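Q: Pasting the sequence and the predicted model now:
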Amino acid sequence: MVIRLDLPHFHLSELEIVDQLVLERQNGINRLYFTSIHAEWRARMGLYVAVNGNPEAIAPWPDVSAKGVGDRFRNLYLSPGAQSVQKPILDALRRRTLTYCPACGEDGTPNTLDHYLPKDTYPEFAVSPVNLFPMCDICQGAKGTKLLSTDNERLFLHPYFDAFIDTQLVELTIDGPYNAPEAIYLTAAAGLSDASRFLIERHLRELSIPSRYYRYFSEAYLRLLRHIQRMRSKGSDICSRLEDFRDMEALKSVNAWGHIFYDGVLRDNALLDYLLNSPDLPQV
């Protein structure tokens, strides 16, 4: 479940970064090459921002697709010079401290930068800040270099540009029996447009989030049953406590895994009745 990130802001704009990268190459062996593609590189960077990085609207650049040419751009990311314009930008992006993966919402500190448009296919965006954001290893492995469906529809949400991800994207449904649920379902939240709903479904599928979330749910549900037993023995207001747990998770994001879990529990009246009143909670 994607979590919205603020756009990264640096002292140079995306276009000014391109200008500076070309300027820094003026004393090197690739001087003539970067001078010759400067205007088109700038135009492609402007297109990226204008269409919010959507690969449906940004075809790969044939002139830089050859490996030897593309490596001139990829090496800006892989081997930035100590005094280069991109080095402090990349360092700042890597220092960004998060406690969850923006691509899936799972807790944990993402330890790598992902290229939304892969640098293998779009090397010209290899050091563009708007194309780089933290991602967990599992998501990055699942995403790989995938971009578009067979119907030419983008597969992934963009944490910088998809404004609607400020709202809850996914709802959890829990199948009984409630002492040991047999299945759960993650579905796009009500009220979203068809286009947003289909995009969310592709994003969930391509990052294998439903199966990953089921493992999380299994452990979280057992902890919930244990805690319900304790709350019952203390005479606690169980619904109020569950709302507190949900609201605490929402401080991270309404699309964090914990918030999705407690929201699903609180929306299920039959489950709440079971938790509050069943005489045979399992001893877990």
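A: Everything's here; your move. Bear in mind the structure is a predicted one, so any value in this text is a computation, not a measurement. Numbering: from 1, shown residues only.
Q: Could you use CA atoms for every contact and neighbour count after this?
A: Will do.
Q: Could I get the contacting residues of residue 130?
A: By C-alpha atoms under 8 Å, 6 or more residues apart in numbering, the contact list for residue 130 reads 7, 8, 14, 49, 160.
Q: So which of these sit within helices?
A: If you go by DSSP state H, these have 14, 49 in helices.
Q: Buried only: go through the contacts of residue 130 for me.
A: 14, 160 (16 or more other C-alpha atoms under 10 Å).
Q: Mind telling me the two of the contacts of residue 130 farthest from one another?
A: 14 and 160 (14.2 Å; C-alpha to C-alpha).
Q: Start and end of stretch 68-87, how far apart?
A: Terminal residues of stretch 68-87 are spaced 22 Å apart (C-alpha to C-alpha, to the nearest Å).
Q: which residues touch that stretch?
A: The contact list for stretch 68-87 (C-alpha under 8 Å, 6+ apart) reads 17, 20-21, 24, 63-64, 90, 119-120, 123-124, 126-127.
Q: Export the contacts of residue 130 to a markdown table and append columns for distance to residue 199.
A: Shown next, in a markdown table, are these (distance: C-alpha to C-alpha, whole Å):
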| residue | distance to residue 199 |
| --- | --- |
| 7 | 21 |
| 8 | 24 |
| 14 | 27 |
| 49 | 20 |
| 160 | 15 |
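Q: Out of the contacts of residue 130, which is nearest to residue 213?
A: residue 160 (23.3 Å).
Q: Could you pull out the helices in this protein for me?
A: 14-24, 31-50, 67-78, 86-95, 137-143, 194-206, 209-234, 238-250, 257-267, 269-277.
Q: Residue 169: which of those is closest?
A: Between residue 169 and the helices of the chain, the tightest spacing by C-alpha to C-alpha is seen for helix 194-206, at 7.5 Å.
Q: buried set for the closest one?
A: Quick answer for helix 194-206 (16+ other C-alpha under 10 Å): 196, 197, 199, 200, 201, 202, 203, 204, 206.
Q: Distance of residue 153 relative to residue 5?
A: 22 Å.
Q: now do residue 251
A: For residue 251 relative to residue 5 (C-alpha to C-alpha), the value is 14 Å.
Q: let's bring in a second one:
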Amino acid sequence: MQYLEDFLIELPCSWLNLATASRKENVRELMAISEELAEKYPLYEGFIRNYRVELEATGFNNHRNLLVEYYEKAPASLNRELLVRRNEHGLYSCPFCGNPKKPDTLDHFIPKDQWPEFSIFSNNLVPQCRSCAPIKGENYYSVENGTAKFIHPIYLDLLQRFRFKVTVTFNRETNIPSFSVVLRKLQATEGDEDQRVVFHIKNLKVKQRLIKFCQDDYRRWQTRLSKRRFDLRVALRQRLNETPENDRGIDWKSAFIEGLLNNEDAISYLHSLRPNTMNEPLFPIVEELELE
């Protein structure tokens, strides 16, 4: 879970200009409401920070299809910006949940179908993993709790202040591990900020997903060690060293590795699965061939 302050694009939003400068057949319709749209953008940060205030219904109902179309079927110049934001962000874990996969989709933090005025507003589009996408979907506000359900990683650094801690418990009778997850707070918070982070995590079902990740990754190591003899501690530390020490626990993988390294029973059991000798290459090389 990361703070994406570098993703903030200062106003005025150039993406709207790219859209109105296009040659799409309905561009005149967009131009007719462009000034009204531009007036909404400076209000956006206030909506994010006043997370306890439920957003009023959109005033752009009559233009919903038009505005969503400019995102889903963006003109070439705007589409290039969308692709950069979706694919060339340099992130290797989801800023919303910590899933250790490169985010490859964009989330409309304020949902575009309910508030189409933010369909092509740059700061409303956040890189996200495909596991979070269907869970968050069009969800935004909890009437029951009187608060926005999620934390915007571009405007707020709350998620960055916490780390996941995975504890591995190993049953020596069954040789089956179990995994538990807690959040560690590294920096001070104020008011209800702790509750906001927990609510965000709960609504994205992160705990269940992280435990499932630990179970799957444990099985992967189990399979590798049953086929090849190597020192698991060395391999895990090598993987862990790929993550700066201060960032460990932001993503699921580093949290899992730290947890596994702290359980000697699990490591010993996995080592017991190793074959007695190193596997020989399946197809030994008998000659070298030059490639033209």
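A: Cool, got the structure. The model shown is predicted, which means the values in this text are computed figures rather than measured ones.
Q: Report the buried members of the contacts of stretch 68-87 of the first structure.
A: Looks like those have 17, 21, 64, 90, 119, 120, 123, 124, 126, 127 buried, using 16+ other C-alpha under 10 Å.
Q: which ones are touching residue 202 of the first structure?
A: 155, 156.
Q: at 6 Å instead, please
A: Going by C-alpha atoms under 6 Å, 6 or more residues apart in numbering, residue 202 of the first structure touches residue 155.
Q: what's the neighbour count on residue 218 of the second structure?
A: 17 (other C-alpha atoms under 10 Å).
Q: which position in the first structure aligns with it?
A: Applying TM-score structural alignment, one finds that residue 218 of the second structure aligns to residue 221 in the first structure.
Q: Can you tell me how far its match is from residue 157 of the first structure?
A: 28 Å.
Q: rewinding a little: and residue 251 and residue 5 of the first structure? which has more neighbours close in?
A: residue 5 (17 against 10).
Q: Okay, that one and residue 165 of the first structure: tell me how far apart.
A: Distance of residue 5 of the first structure to residue 165 of the first structure, given as C-alpha to C-alpha: 10 Å.
Q: Please apply the same query to residue 246 of the first structure.
A: 18 Å.
Q: Also residue 38 of the first structure?
A: Counting by C-alpha to C-alpha, the gap from residue 38 of the first structure to residue 165 of the first structure is 34 Å.
Q: Same check on residue 263 of the first structure?
A: For residue 263 of the first structure, the distance to residue 165 of the first structure - C-alpha to C-alpha - is 17 Å.
Q: Could you do residue 200 of the first structure as well?
A: 10 Å.
Q: which residues do the two both contact?
A: Residues touching both residue 200 of the first structure and residue 165 (C-alpha under 6 Å, 6+ apart): none.
Q: At the geometric centre of the second structure, which residue sits there?
A: residue 94 (1.8 Å; C-alpha atoms, centre = their mean).
Q: which residues does the residue in the first structure that that one lines up against contact?
A: With the correspondence set by TM-score structural alignment, residue 94 of the second structure lines up against residue 101 in the first structure. Contacts of residue 101 of the first structure were listed using C-alpha under 6 Å, 6+ apart, and they are 110, 135, 136.
Q: Most neighbours out of those residues, which is it?
A: Compared across the contacts of residue 101 of the first structure, residue 110 has the highest neighbour count, 25 neighbours, by other C-alpha under 10 Å.
Q: Just give the closest residue to that one, not the sequence neighbours.
A: residue 136 (4.3 Å; C-alpha to C-alpha, 6 or more residues apart in numbering).
Q: Map that neighbour onto the second structure.
A: Using TM-score structural alignment, residue 136 of the first structure lines up with residue 129 in the second structure.
Q: quick revisit: which of the contacts of residue 130 of the first structure line up with contacts in the second structure?
A: By both residues aligned by TM-score structural alignment, their matches' C-alpha atoms under 8 Å, the contacts of residue 130 of the first structure still in contact after alignment to the second structure are 8, 160.
Q: Closest one of the contacts of residue 130 of the first structure to residue 231 of the first structure?
A: Nearest member of the contacts of residue 130 of the first structure to residue 231 of the first structure, counting by C-alpha to C-alpha, is residue 160, at 40.4 Å.
Q: For the closest one, give me its contacts.
A: Residue 160 of the first structure is in contact with 5, 7, counting by C-alpha under 6 Å, 6+ apart.
Q: cool, and residue 199 of the first structure?
A: When contacts are taken as C-alpha under 6 Å, 6+ apart, residue 199 of the first structure is in contact with no other residue.
Q: Next one: the equivalent of it over in the second structure relative to residue 137 of the second structure, how far apart?
A: Here residue 199 of the first structure is matched to residue 196 in the second structure, going by TM-score structural alignment. Distance of residue 196 of the second structure to residue 137 of the second structure, computed by C-alpha to C-alpha: 19 Å.
Q: and what of residue 32 of the second structure?
A: Noted for residue 32 of the second structure: a distance of 29 Å to residue 137 of the second structure, by C-alpha to C-alpha.
Q: More neighbours: which of these two?
A: Neighbours were counted for residue 32 of the second structure and for residue 137 using other C-alpha under 10 Å; residue 137 has more, 14 against 11.
Q: Can you tell me how far the more buried one is from residue 125 of the second structure?
A: 13 Å.
Q: Equivalent analysis for residue 107 of the second structure, please.
A: Computed with C-alpha to C-alpha, the distance linking residue 107 of the second structure and residue 125 of the second structure is 5 Å.
Q: next one: residue 27 of the second structure
A: Taking C-alpha to C-alpha, one finds residue 27 of the second structure at 22 Å from residue 125 of the second structure.
Q: Of these two, which one has the most company?
A: residue 125 (23 against 15).
Q: Residue 38 and residue 165 of the first structure - which one has more neighbours?
A: residue 165 (22 against 16).
Q: what does the more buried one align to in the second structure?
A: Aligned partner of residue 165 of the first structure by TM-score structural alignment: residue 159.
Q: mind listing what that match touches?
A: Counted by C-alpha under 6 Å, 6+ apart, residue 159 of the second structure has contacts residue 1.
Q: so what corresponds to residue 111 of the first structure in the second structure?
A: Aligned counterpart of residue 111 of the first structure in the second structure: residue 104 (TM-score structural alignment).
Q: how much space between its match and residue 126 of the second structure?
A: Using C-alpha to C-alpha, residue 104 of the second structure is found at 10 Å from residue 126 of the second structure.
Q: Between those two, tell me which one has more neighbours.
A: Neighbours were counted for residue 104 of the second structure and for residue 126 using other C-alpha under 10 Å; residue 126 has more, 25 against 18.
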